[in-house]
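Student: Below is the sequence, then the predicted model.
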Amino acid sequence: MAFLPTSYEEMKQAGLDSVDFVYICGDAYVDHPSFGCAIITRTLEAFGYTCAILAQPDWNKDEEFLQFGEPRLGFLISAGNIDSMVNHYSVNRRRRDKDNYSDQGIMGKRPDRATIVYSQVVRRLFPHANILIGGIEASLRRLAHYDYWDDAVRRSILIDSQADLLMFGMGENTIIEVADALNSGMKIQDLVYIRGTAWKTKSLDSIFDDYIVLPSYEEVKTDKYAYAKSFMIQHENQDAIQSKMLIEPYDGWYVVVNQPPLPLSQEEMDFTYSLPYERTFHPKYTYIPAIEEVQFSITSNRGCFGNCAFCAITSHQGRIISTRSVESVVEEAKTITKMKNFKGYIHDIGGPSANFSRPACDKQREYGACAKRECLWPRKCPNMKVDHSHYVEMLDAVRELPGIKKVFIRSGIRYDYLMYDQDDTMFDRLVQYHVSGQLKVAPEHVSAEVLDKMGKPRKELYFKFVDKFYQKNKQFNKNQFLVPYLMSSHPGSTLKDAIELACYLKKIHHTPKQVQDFYPTPGTLATCMYYTEMDPRTKKPVYVAKTYHEKLEQRVLMQYSYPKNYALVKKALIKAGREDLIGNGPKCLIKTYPPRMVSKKKSSKKHIDK
């Protein structure tokens, strides 16, 4: 099966004079099921619709947007696999020097706020064409949202982009329902009933469904309490079954958000991943760095009931887990083994949380996820069913295939869910077969106050996991290590909490090579805390490290052993009244006097979480 056409010439070579949809994407064209563009266009193709892909067009050249002519049914517009602002800027708002989703990693192939820019260009060139926006950038900006880069509350992207319809969440079913409706002759203005869509209107007279009117844009952009109230209503209406329609008033307009799309059934998931992807980038490119980790990886599930405060997966994919059949995953693995550059290693089988392979409890498929209760925080819900059997069966089946040397798990193990399993089979399999020397896990912090704001389990459970991991290594005669993912400057993290984390790192002899500073991105509970400086769940004040210096203090404490950080670490310890951590004692973070700088590089030892 060939790639879909990416130029007028390729469209003609495919025997097409025009297409049903032109998909405009901020990423280079990679025909792999880890890329939203590939999934949506292959799904449309499977249902008989034709697509052309306009990948990373120069937004200053009209001819690039004009080359396919006006598509019969509409333009589909996405910024790509990640938000264009996150793609372009670090947490310090500095321009990145590499774009992993562009040819050879070259930066500058897409504009800032790509969804808006592309949509406005299309609206100018094709005033009467249908414009439908989607992808992660549109999905998480479907309503008014705090924008870290503007340091202000922005309007719904549906308003700013001048698009006709916004599709949010995982969109296979949504796009086919939209395509079928347009194909039948319906006007896009009449597509007001489809799950997973947002639309705008000047009157609510024709809406008869049960809905909630949110605080207006004018309110949330000036009143942080109103913003927090609006966010919590949205947060509690993300479940496909229990949620209500949400309406946000603007000056002269209403943005209407329908219920989220239903989670895919196993049969639907199997269908999506059975489509004829090329599993690589279009031959017109030299190399797309983003293919490296995913080309030989397999998505086995979607959704996440972990619902960490700093993560937007729940807002995009929902809390109810969708999973594939063992047979479907095995077939994809067989396809991978036939690829000419495959060397026997499956890099990953997983999803947002690799070991979530069933809904959190039996009632979720029928009644949905609880609006005001979490599955894993502050403690495990008594209704939760902890069961790894499907995932274990899947891993075993792929591992035993001819041509497979090793199957790794790199997409993230929820260590708390693993610890709650009374059956050690999954833990044993993990240690025996699925760790590539180091296993990355995400305790994120050790401070109880910070972990509560994150929606993460307390440190004691993580410590038990660490002990059990090394016990299992000893049992199976393995020499494998844990690498903890930790975050600085999360809302709620004070200088005191940062020092507590540094002391833990000292205890386990671990210095992170890179520090993940909290990044306020649209759609997350933690971003709401960051902006409003309150916990929207309780409306109580939350300390937020906002200035560059405050964030720097917490970051350098995680790398307290670096000589270049000595002065800053010492200043932070004195500021916090923790001079007891300065000196020659075994618990001290730094010496009394700065280390003598040497020019020669010394070999670094492996840091072990032990």
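Tutor: Arrived safely, thanks for sending.
Student: hey, let's count contacts and neighbours off CA atoms from now on
Tutor: Noted.
Student: neighbours around the closest residue in space to Gln559 that isn't next to it in sequence, how many?
Tutor: In this structure, Gln559 finds its nearest non-sequential neighbour in Thr511, 5.8 Å apart by Cα to Cα, 6 or more residues apart in numbering. A total of 20 residues lie near Thr511 under the criterion other Cα atoms under 10 Å.
Student: distance of Thr511 from Ser322?
Tutor: To Ser322, Thr511 is 37 Å away according to Cα to Cα, to the nearest Å.
Student: Assess the claim that the residue nearest to Gln559 and Val556 are in contact.
Tutor: No. Thr511 lies out of contact with Val556 (Cα atoms under 8 Å); the separation is 10.6 Å.
Student: Take this one as well and set it beside the first:
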Amino acid sequence: MQELKLSDWLPTTNKEVKIRGWQELDVILFSGDAYVDHPTFGPAVIGRLLESFGLRVAIVPQPNVNDNLQDFVKLGKPRLFFGVTGGCMDPMISNYNANKKRRDKDAYTPNGEIGFRPDYASTVYSNILKEKWPDTPVLIGGIEGSLRRVTHYDYWSDKLMPTILESSKADMLVYGMGEQPLREIIRLLEKGVPFKSINTVNQTAVLLNKGEEIPKNKNWEDVEIASHEVCLKDKKAYASNFKIIEQESNKLAARRIFQRVGDKMLMINPPYPTMTEEEIDASFDLPYTRLPHPKYNKRGPIPAFEMIKFSINIHRGCFGGCSFCTISAHQGKFIASRSKESILREVDTVANMPDFKGYLSDIGGPSANMYKMKGKIQSICDKCVAPSCISPVICSNLDTSHKPLTELYQAVDSHPKVKKSFIGSGIRHDMLVPEFNRNADPKELDDYTEEVMTKHVSGRLKVAPEHTSDPVLKLMRKPSFSYFHKFKERFDKINIKNKLNLQLIPYFISNHPACEVEDMANLAAETKDMGFQLEQVQGFTPTPMTVATVIYYSGYHPYTLKKVKTPKTRKEKDEQHRFFFWYKDENKAWIKNTLNKLGRHDLLKVLLPENDSWRKNKPGKTKHTFDDAVPFNQRKNKAKFKPKKK
């Protein structure tokens, strides 16, 4: 790998602009993250994409908003526009945990330091730019803008907020992955079309002023949802909006959405079709240095970069449509897969990095095992409005073959400098269970599972059943926990056959809408009976643009408009979370008292029997051996876990 020069990165200062011999910039990007020139970091992707169009692009990472705001004027005024993003995560997720306490680390800042990213960063940056440069267009994007494009519930302020276009005063919003809309925006600008007149580009949103004419497009149908003001007064109206928003976001022939905000009109244009293999390859093949900007050399490592430094992203999108997840809202439910050739080129680039030791940390994506999966008959997908392709059952039109993925892993491992490639992304274990995934060849599923377990895992395989309660799982758009039992049977069989001694680590969520204390007690008892002492647990965090968040705020399910109970107080949340840690002494008396009040002596006998061998284990350790593993549903004396009556 040839030695890099400062000019190999996008410029971040006037000095770097001059090194390139530029007198003027076309676009200046502002980002809430430190600048890492890598295809996993959105600001770098957008910067490199704009550069590929022949534009002179600079980036101002983590501008200081607490001084004289010099960072917002130091590079002057761009010829075309300012681009703004809060970063690779919503800044409120970066800054706060589920209990609204400020985090002590920011993964996208050198040394994990905090204080370099303001709350609601896109809004803060955009407002400053509009104040400093009122005549220069501001275009916002990234996950913060994407998920806040309509009236949304903000958990941290505990109120409904209007479209981010209103609060940020930005001129345009690009939602989702930005390559396709930006290509068209730049084409129109270079053709001489004024920025203000660009309002019919797919996957963009603008706020039209009172009296401004609505642009015509004969190819689009229109739909108007309840106004922001109506949503503020009527929670059911707010909930009903979301069904339209989610369905239109995931349709291949979507309608244009309108929403009144005061005396203005929000217009959200339909998304682009899923990126083709050639388009997504082109994005990953841009000339990234794959490294943080040299300005951070003395400030310490950037945790998010260290985690993905030697990883390969093989696709975008997720057709799971989980109620608590924002991936499909941002990347879409249809999978955009890279070609094997593009992936192997990147593997070769990584393998030849000076500090590569032979280990790839991840060959994955939003879900590890959705690569190359799509509809068998495209015309069926064209008409589909379902938010998930695998809930409540796997669509019969979905090709779920894991063979291309198994072959890809083998091709990656054949590289002479790769000693081992790991799968660090979450694996959809339910898709590996023939009883659930009836579309697939059972042998293919077993071949993939065995390939992963024998060659791509180091000690632990992490999966996410999320819960054990069928009513909660149904609302989550996750399959019955019975399929986790079946997956564990296959896992144990392969484990014993190959003498692997691997651990299966399940992730679970507490406090999710529809989840009650008794559900968590069932979860604790059933997982304990399976041999798990849980470590990987989390509380539900409401984030904009998810079904679960709409329910959390409104109390109504957006698809049925029926009431759904949700734990909201700190006391309710803490009590649910305590069941994860039944093995800790400080929780035992409370659990005993709670289960006695609920009349669930059956669960108490499982969690806290008088002669409990689990007491000998140290808290935080997982007791899980496989030499004598007996599938739960084959045990003679298995506990009976009955769901509460709903």
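Tutor: Great, that's in hand. Computed from a prediction, not measured in an experiment: that's the story for all the values here.
Student: Kindly tell me how buried Asp158 of structure 2 is, as a neighbour count.
Tutor: 9.
Student: In contact with the aligned residue in structure 1 for Met161 of structure 2, which residues?
Tutor: Mapped onto structure 1 by TM-score structural alignment, Met161 of structure 2 lines up with Arg154. Listed by Cα atoms under 8 Å, 6 or more residues apart in numbering, the contact set of Arg154 of structure 1 reads 144-147, 221.
Student: Which of the residues you listed remain contacts when I look at structure 2?
Tutor: Mapping the contacts of Arg154 of structure 1 onto structure 2 (both residues aligned by TM-score structural alignment, their matches' Cα atoms under 8 Å) leaves 144-147 still in contact.
Student: can you list contacts of stretch 336-345 of structure 2?
Tutor: Applying Cα under 8 Å, 6+ apart, the contact partners of stretch 336-345 of structure 2 are 274-278, 280-281, 284-285, 312, 314-317, 371-372, 408, 411-412.
Student: can you check stretch 31-39 of structure 1 too?
Tutor: 3, 23, 25, 29-30, 78, 80-81, 135, 172, 272-273, 277-282, 294-295, 299.
Student: The counterpart of Pro506 of structure 2 in structure 1 in helix, strand or coil?
Tutor: Using TM-score structural alignment as the criterion, Pro506 of structure 2 maps onto Pro484 of structure 1. Of the three states, Pro484 of structure 1 takes strand under DSSP: H, G, I helix; E, B strand; the rest coil.
Student: Just the contacts of stretch 31-39 of structure 1: which are in helices?
Tutor: Using DSSP state H, the members of these that fall in helices are 135, 172, 272-273, 294.
Student: Highest neighbour count among those residues?
Tutor: Gly135 (28 neighbours).
Student: shouldn't the match of Pro506 of structure 2 be in contact with His445?
Tutor: No. Using Cα under 8 Å, Pro484 of structure 1 is not in contact with His445; the gap is 9.3 Å.
Student: what about the two, which has more around it?
Tutor: His445 (27 against 20).
Student: Give me the distance between the more buried one and Lys372 of structure 1.
Tutor: 24 Å.
Student: residues near the aligned partner of Glu306 of structure 2 in structure 1, how many?
Tutor: Under the alignment by TM-score structural alignment, Glu306 of structure 2 pairs with Glu292 in structure 1. By the criterion of other Cα under 10 Å, Glu292 of structure 1 has 13 neighbours.
Student: ok now do Glu292 of structure 1, which residues does it touch?
Tutor: Neighbours of Glu292 of structure 1 in contact, by Cα under 8 Å, 6+ apart: none.
Student: Could you name the specific helix or strand carrying it?
Tutor: Glu292 of structure 1 belongs to helix 291-294 when elements are defined using DSSP states H and E.
Student: Mean distance between that helix and structure 2 after superposition?
Tutor: Once fitted to structure 2, helix 291-294 of structure 1 is off its aligned match by 1.3 Å on average (mean Cα distance after the TM-score superposition for structure 1).
Student: Figure out how far that helix is from the centre of its chain.
Tutor: Centroid displacement of helix 291-294 of structure 1 relative to its chain, using Cα atoms, centre = their mean, to the nearest Å, is 16 Å.
Student: Likewise for stretch 160-176 of structure 1?
Tutor: 18 Å.
Student: Kindly report the same for stretch 441-460 of structure 1.
Tutor: With Cα atoms, centre = their mean, you get 19 Å for stretch 441-460 of structure 1.
Student: who touches that stretch?
Tutor: 307-310, 376-379, 412-416, 462, 482-487, 490-493, 497, 500-501, 504, 526, 535.
Student: So which bit of structure 2 is it matched to?
Tutor: Using TM-score structural alignment, stretch 441-460 of structure 1 pairs with 463-482 in structure 2.
Student: buried residues in the lengthiest helix in structure 1?
Tutor: Taking DSSP H as the criterion, structure 1 has its longest helix at helix 459-475. Neighbour-count burial for helix 459-475 of structure 1, counted by 16 or more other Cα atoms under 10 Å, picks out 459, 462, 465-466, 469-470, 472-473.
Student: mean per-residue distance, that helix to structure 2?
Tutor: Per aligned residue, helix 459-475 of structure 1 averages 1.2 Å (mean Cα distance after the TM-score superposition for structure 1).
Student: Could you give the separation of that helix from the chain centroid?
Tutor: So, by Cα atoms, centre = their mean, the centroid of helix 459-475 of structure 1 is 28 Å from its chain's centroid.
Student: again, but for stretch 181-198 of structure 2
Tutor: Taking mean C-alpha positions (Cα atoms, centre = their mean), stretch 181-198 of structure 2 and its chain are 29 Å apart.
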